[in-house]
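> Quick one, fold the following:
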Amino acid sequence: MAKLPRFGATSEEEDPLVICKFFYPDFSWTWYAIEYDGDDLFYGLVDGYEKELGDFRLSELEENRGKLGLPVERDRYFTPCRFSTLMGSNLAEVDPEDIPF
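The predicted model follows:
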């Protein structure tokens, strides 16, 4: 996660790269990280009742549990993609050179 862009680094990008995904295996919400403050705070897409951009704290996700009591997980199989892909329009394919790890 240390390789995620710092807060504000992608603010001028039209279609930033989404680096990682957090989810509860027993809950329908998903958090996609675009930027990271290096400590606990992420900026990205929250896909819950609707999709919205905003900040979220990993510590808050870790404090909570899904419907069956399962903890939040980082999706280790998530392939980084462009923001537009998550919003339903495939504007750009990700160049492997753009992935910071």
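
> only C-alpha atoms for contact and neighbour calcs from this point on.
Noted.

> Where does the spatially most central residue of the chain fall, secondary structure wise?
Geometric centre of the chain, nearest residue: Tyr32, 1.6 Å, by CA atoms, centre = their mean. Per DSSP states H and E, Tyr32 falls inside strand 30-36.

> before we move on, back to that, tell me the contacts of the residue nearest to the centre of the chain?
By CA atoms under 8 Å, 6 or more residues apart in numbering, the contact list for Tyr32 reads 18-22, 44-46.

> make it 10 Å
Tyr32 sits next to 18-23, 42-47, 53, 56, 74-75, 78, 80, 83, 86 when contact means CA atoms under 10 Å, 6 or more residues apart in numbering.

> That one: what's its closest spatial neighbour, skipping adjacent residues?
In this structure, Tyr32 finds its nearest non-sequential neighbour in Lys21, 4.5 Å apart by CA to CA, 6 or more residues apart in numbering.

> Another for comparison:
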Amino acid sequence: MAARASSRSKSNTPRAARNATWFLTELDPDDPGIAFGLCDLGLGAPELGYVALAELASIRGRFRLPIERDVRFRPDKPLSAYAAAARAHGRIMT
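Model prediction:
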């Protein structure tokens, strides 16, 4: 069972052909290199799941830019509400 992270973060691939977005809410207490959240690879099928932080760190978007954290993002509802909206719209809506 994952422990709640002290804060939630939203990250995305800047200037990528597919606008991938991750809304991560929890770290695995047994493996802090694994996070849980809402993952949208830009393919129209966002889903809740686990992701390796090392894998995210290795992803590069257009012009070889790394994933960046959206420092302006302030969550205003629970993850379940973001997940329901994402399933309805085929992408993470913030």
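
> about what we covered before: measure whatever residue of the second structure lines up with the residue nearest to the centre of the first structure to Phe63 of the second structure for me?
When the second structure is aligned by TM-score structural alignment, Tyr32 of the first structure is paired with Phe23. Noted for Phe23 of the second structure: a distance of 23 Å to Phe63 of the second structure, by CA to CA, to the nearest Å.

> Run through the strands of the first structure in chain order.
Here the first structure has its strands, by DSSP state E, at 17-18, 20-23, 30-36, 41-47, 51-57, 73-74, 81-82.

> Flag every buried residue along stretch 53-72 of the second structure.
Neighbour counts over stretch 53-72 of the second structure (16 or more other CA atoms under 10 Å) mark 56, 61, 66-69 as buried.

> now for it, what's the gap between its first and last residues?
Span of stretch 53-72 of the second structure from end to end, CA to CA: 21 Å.

> From the contact counts, what lies against the longest helix along the first structure?
Taking DSSP state H as the criterion, the first structure has its longest helix at helix 58-63. Identification of packing neighbours for helix 58-63 of the first structure by 3 or more CA pairs under 10 Å, 6 or more residues apart in numbering; DSSP states H and E yields strand 20-23, strand 41-47.

> Quick check: which of the ones you listed is nearest to Arg6 of the first structure?
Closest of those to Arg6 of the first structure is strand 41-47, at 9.1 Å (criterion: CA to CA).

> what's the angle from the closest one to strand 30-36?
With axes from the mean of the first three to the mean of the last three CA atoms, to 10 degrees defining the directions, strand 41-47 of the first structure sits at 150 degrees from strand 30-36.

> Tell me the residues of the second structure aligned with strand 41-47 of the first structure.
Taken onto the second structure by TM-score structural alignment, strand 41-47 of the first structure occupies residues 34-40 there.

> Spit out the contact partners of Lys56 of the first structure.
Not Lys; residue 56 of the first structure is Phe. Contacts for Phe56 of the first structure (CA under 10 Å, 6+ apart) come out as 31-33, 36, 40-46.
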